[in-house]
Structures are given as C-alpha cells and as structure tokens.
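Q: How does the following fold in three dimensions:
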Amino acid sequence: MKELKLIDRFNRNLNYLRVSITDRCNLRCMYCSPPRSHIPRLSHADILSYEEILHIINIGVELGINKVRITGGEPLARKGIYHFLEQLNKIKGISDISLTTNGVLLKDNIEKIKNAGIKRLNISLDTLNQERFKLITGFDYFKQVWEGIQKAYELGFHPIKINTVAMKGVNDDELADIGKISLSYPFHMRFIEYMPIGDTHLDKERQIMAYEIMELLSGIGELVPVYHDQNDGPAERYKFANARGEIGIIRPLSHHFCSTCNRLRLTASGHLRPCLLSDRQEDIKTPLRNRASDRELVDVFLKAVNFKPMQHHLDQVDSETVKDSMSSIGG
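A: Okay, here's the model as predicted:
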C-alpha cells in the first residue's frame, strides 16, 4: 500500500482526516442541529467502535494521512475517549492530532486530554454574553466553556483556536469584542461564514460575508496579514499590532478554498465523506464488519477520494442543499 496515495481527480493530495466519533452533543446550536423534535440519533450498534476507528485511521496513514482531527457531535461526550486518544497518539506517521470541542466538558477533563497527548484544541464560542449563549446553544453553559478555555491556556495548550460562526442579528454586534480577545491572549480567534447545512432553523438571511466581518473588526485596528503556511488550513490569517494572538477568517461561501482542500471525513456512522458540502459518501463500516481485507478497505478509500468534487455549489441559487446535519457529519 505504500505506493498508493489519496490523490483525487484534480491532483489534490488528501492527507487530512477529520474523524467524528459520535453524533451526540450536549448543545443544540441553532446553526448545527435541527429542531429538537427532529434530531435523529444513531444506535450504539450503528456507531463505529474505537477499535474500528483506529483500524480505519491506520489504513489512512498507510495511504498518506498525517493529520487527524477528532470531532463529533461533541467528542468529549463519548465514554472512553481519553484511552482512545492515547491509542491514537501511538500511531506512527501522524504528525498532527487535534481535538474540536464545544468546551462544556473541557474544564473537568482538560488534564486527561493533555495526558492523552493532545496539544491543539479548537473550541466553539459564538458569544461572550451568557444569555445569548443560551439562546444560540439552548443551554446556560457559558461559564463552564470560558473556564475551560482558561484552564487549557493555563496548562499550555497551543494553539487554542476559538471558532465563532458569524450570524447577522444574532452575534454580529459583538464580533469586535470577540476579536479583541486576541489582544490579551495568544488565541487564534477564527470567524466563520455561516453555511446552511441540514435541517436547521437558521435561514440564509443570517449570513454575514467575510468582508462584512472584516469591516466589523477594523474598528479595533489594522489587520496585518500573517504568513500562511501550507498546513494552516483554509483560514486567512491576520494580526492586530502588538496582539498576542491572531485573527482568522474562514470564508467557504464568498471565496472557495475548495481547490486546495486536502480533507477527507470519517463519520461516526462509518462513511468516508470527501466533501463537507455534499451528501455523497462511501460506506466503509459494512465491509469492515464483513471482515474485508485491508486491501479491500483501501479500495473504499480510493473510491471515496475519486468522487471528491472540484468545488461545492452552495453559493448558487439553484444548488442542492446538504441534507445531513453538521452534528452527524462532524465539523
């Protein structure tokens, strides 16, 4: 398998695997989850076991995967995650392992995360207002999340990336305040254009494009571009003068970064998904459970990579929407 690589039809080398270990979440964010009465849930038997996930990741590493991000749902909500993270860190060939979390369970488990070998965190935070946090997420957990971020900082996690989905009429009036956190902390404050995915109750009128986000942040000071390394991902990086941290702008709608996308996703249900913004995916769980050989599982990887599209079409008026919810795909 050494000679095989995950190179798609457009000559993009896919070396980054995002792994959703659960579709369950302890929040109900308005841009992620459908209304409460319509939230589908995978049964325990339908979700990949940790052993199955590690098996699939090992095959991916043989094919050139060297960067892995663990996501959910909320990954910290799944039992046994800390031992799983330890096992993941033992896989030779992975140079970058990170964890995405909503931060609710972070404070009480941050030392376990560190002991498991995780150094990089992505944490969702869409507001600095406690009441608004409850409005956006459905729960009054702002204090727990902020204390978890502080604890991660104290324990030396770096970089700590804070992800904020920009929403008109919801949190646009405090994007500048969120950006100012980069002045005092070495955090990467990242602002993301809202993407309409799944059966959420947030409509397209809530979208704020990158140029609008930049205008709101310009009141703080001049945003100076930061050198963009090829391993940085899609964020456009900036920095305020004398700031300890950075500003990142992620613009999946107003400026496609599809041409440089190096990602493949493994869903909790056991599907390889080559594009977040397309429902097309390839089942790897069924052949795995049917005792397929590793070479046969390699073929599933290669088949998934082969139908990775050149770009998404969410910005087109007559485009087909993504039906699966973000919580089931993995962020």
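
Q: Please count neighbours and contacts with C-alpha atoms only from this point.
A: Will do.

Q: quick one, strands of this protein?
A: For the chain, the strands defined by DSSP state E occupy 16-20, 67-71, 96-101, 120-124, 160-166, 188-193, 223-225, 236-240, 246-250, 263-266, 271-273, 282-283.

Q: next up, for comparison:
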Amino acid sequence: MANQFEDSFHRKFYYLRLSVTDVCNFKCTYCLPDGYKPAEKQKPSFLSLEEIKRVTAAFAECGTTKVRITGGEPSLRRDFTDIIHTVASQPGINKVAMTTNGYRMAKHAQEWRDAGLTNINVSVDSLDPKMFYQITGENMFHQVMSGIDAAFDAGFEQVKINTVLLKDLNSQELPKFLNWIKSRPIQLRFIELMQTGEMDELFNRHHVSGVSIRNYLIANGWVLKVRHKNDGPAQVFCHPDYQGEIGLIMPYEKNFCQSCNRLRVSAKGKLHLCLFGEHGVDLRDLLESDGQRSALIDRIQNGLQEKAVSHFLDAGETGMTPHLASIGG
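A: Modelled structure (predicted):
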C-alpha cells in the first residue's frame, strides 16, 4: 500500500466524498433556489465509470476506507447502480455511502443495497409537506418518506436524515423531529446553514446556531457518542429512551476542522481540499489509464500540502464555492 494521505498538519484522510454529477432536480432555497443551471453552454462531461474506478482505487491504496457518492443528485445518473458497484468493488473500501434527496429511493433502494451501498443519507428539511415544498421547491414529501421505508425494507439498519436548520422556516420542528425518531433507527443530522458565495442574504436571515440545540439535548439527557476515524463531522448524541440518534454539524464552531478526515473530488475530476476555499487541483488528465496511478497519488499528496488549517468561515470567508451542489456538499 502507498503511504496514507496526510496533510502538513498530520491529519490523515480516510474518507472521500466523490461527486458524480452537479445536476439536481430540487430547488432548495439554501443551495439551488433557481434550479440547476449548467456552468457551461456545452454538455458537461462528468466522470466516467472508468475514471471513477481509477480515482477510487488511488484513494483506497492510500488508506481511504469510506466513499460517499454525492451530487447534485447522484441518482440522476443512469449508470448510478454501476457506480455503486464499481466503488464497492475496490479493495480496502468497506463503507459506500450516498447522499440523496430521496426521490428515487422507493423504487431503487433494494437495487442499490444489492450493488454494495452500505449507508444512505437523505435530505429531509421538514416533516410538514407544505414546508417541505416551500424549502425544496418540489412536492415530493410523501415520495421521499416512502423511500425511507423502502431503505429499511431493503436491509439498511440505519438511515441518516440531513436537515438544514433554517430560522423562521423549520427551526420550530425540533419536537416533531424528536418524536419521529423515538421508535425509528434514524440518525437525524441537523446541519447549520453555511454561507456560500451566492447566499449572503439568505444566510443572514435564516442562520440558526447548532449550539442552542446541543444545549437543549444535553439538558434533556442526550449523551455524546465516541467518534470513529472514518466518521463524518457530526457530533452524535444518543438517549436511552430513543431508538434514533441526533447528529449536529456545526462548521462555525472553533476547532471544527481539527479532526478533518475527508477530501472531495468534483464531478469534473477536481480535488477539493475543503468545501470552502480554493480552485481545486485538476486530476482528470491522470485518470485516462490505470498506468497513471502513481502520478495521480503523487499529485493528490502534493496538493494536500496546500490544505489550510481551517476554512475560516467564522471570519466570514466563504471561499470559491458558489453553491453546495457545485462540489458535492
């Protein structure tokens, strides 16, 4: 095995977030309020199955054990099941996750599970169908709920639900969400709204700090769980009276980046060292053949030496990211 990917701050990287498309069919207020618009006039060329195989193999060789397939909406790819199988077939990869808006889950959850998907995250920003429509721009609440049921039926032991907290929209729904997970093995992850280049006004209007929810949880008997080395950034809490769990993702908290263990590759083949930050390191020219793997690994490792100690969001710097769909959230 090649050397473990490591940056100049001795952070090791076990977790790859691999975007396979930046296209999405939802119009979430905090991400793509006007819907998806291609960055170029010509048809975008997203990573092919062979390129996905090569980049995943390089990361696996350097200690990555978990790959999350993201978008946009990754299941919009016609070859999505093949992508899962390709990633899951790489030696060393023992966790293959996806993040989805859930609109195709009811039909395909079993097929994805059979292809090697081990973990599933679904974005559900409200348990009220009207508010769900207001936030996502799509009237698909019941379809998404059916998809979650289908995921459990397919054998997923836990489903993670991502909810972006929005003041004056869904921030009053905490009791409803807690009731929902009392008897279901759902990890409900509240994500603080993050400021990106195009979202200043929305951020100022709707940002809610996750600290207030953490204080509420601790006061009501929830206990922080131990974090594993390929886990995501959530602080996860459990409670003896609840089958479900609560995860808090609070990027504005001091030292949020201290335990960073993940890297991102965009749907066009760029390595992004941070969700917020830089132009990215182009890898695509080294994904043309299997014989380029050493050069690919070297380029990723060299790029890692440029990874900053933090994203500096707390200082109001939002970096180059125009919206979260552009490099897979």
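
Q: thinking again about what came up before, among the strands of structure 1, which comes closest to Asn89 of structure 1?
A: strand 96-101 (7.5 Å; CA to CA).

Q: Met320 of structure 2 and Leu127 of structure 2: what is the separation?
A: 33 Å (CA to CA, to the nearest Å).

Q: Please list all residues in contact with Asn262 of structure 1.
A: Arg12, Asn13, Leu14, Asn15, Tyr16 (CA atoms under 8 Å, 6 or more residues apart in numbering).

Q: Show me the helices in structure 2, by range?
A: Along structure 2, counting by DSSP state H, helices occupy 49-61, 80-88, 105-115, 129-136, 141-153, 174-181, 200-206, 210-219, 293-304.

Q: Name the residues of the shortest one that are buried.
A: So the one you mean is helix 200-206 of structure 2. Buried residues in helix 200-206 of structure 2, counted by 16 or more other CA atoms under 10 Å: Leu202, Phe203, His206.

Q: these two touch, right, the second one and Met194?
A: Yes: taking CA atoms under 8 Å as the contact criterion, Phe203 of structure 2 and Met194 are neighbours in contact, 7.1 Å apart.

Q: Tally up the residues packed near Gln143 of structure 2, please.
A: 15 (other CA atoms under 10 Å).

Q: was I right about it contacting Tyr103?
A: Yes: using CA under 8 Å, Gln143 of structure 2 is in contact with Tyr103, at 6.2 Å.

Q: quick one: contacts for the spatially closest residue to Asp203 of structure 1 that is not a sequence neighbour?
A: Leaving out its chain neighbours, the residue that sits closest to Asp203 of structure 1 by CA to CA, 6 or more residues apart in numbering is Pro196, at 7.2 Å. Pro196 of structure 1 is in contact with Tyr31, Leu202, Asp203, Lys204, Thr321, Val322, counting by CA under 8 Å, 6+ apart.

Q: Okay, the first one and Leu63 of structure 1: tell me how far apart.
A: Read that as Tyr31 of structure 1. Distance, Tyr31 of structure 1 to Leu63 of structure 1, using CA to CA: 34 Å.

Q: Please apply the same query to the fifth one.
A: Look at Thr321 of structure 1 and Leu63 of structure 1: by CA to CA, they are 31 Å apart.

Q: Neighbour count for the two, which is higher?
A: Neighbours were counted for Thr321 of structure 1 and for Leu63 using other CA under 10 Å; Leu63 has more, 21 against 15.

Q: I'd like to know how many residues surround the nearest residue to Asp290 of structure 2 once chain neighbours are set aside.
A: Distances taken as CA to CA, 6+ apart put Arg54 closest to Asp290 of structure 2, at 6.6 Å, once the chain neighbours are dropped. Residues within reach of Arg54 of structure 2, counting by other CA under 10 Å, total 24.

Q: thinking again about what came up before, which of the contacts of Pro196 of structure 1 are also in contact in structure 2?
A: Retained in structure 2 (both residues aligned by TM-score structural alignment, their matches' CA atoms under 8 Å) from the contacts of Pro196 of structure 1: Asp203.

Q: Out of the contacts of Pro196 of structure 1, which is nearest to Ala243 of structure 1?
A: Nearest member of the contacts of Pro196 of structure 1 to Ala243 of structure 1, counting by CA to CA, is Tyr31, at 30.0 Å.

Q: Quick one: map Lys285 of structure 1 onto structure 2.
A: Counting by TM-score structural alignment, Lys285 of structure 1 lines up with Arg284 in structure 2.

Q: And the residue lying closest to that match once chain neighbours are set aside, how close does it get to Lys53 of structure 2?
A: Take Arg284 of structure 2 and drop its neighbours on the chain: the residue closest to it by CA to CA, 6+ apart is Gly269, 5.1 Å away. Using CA to CA, Gly269 of structure 2 is found at 12 Å from Lys53 of structure 2.
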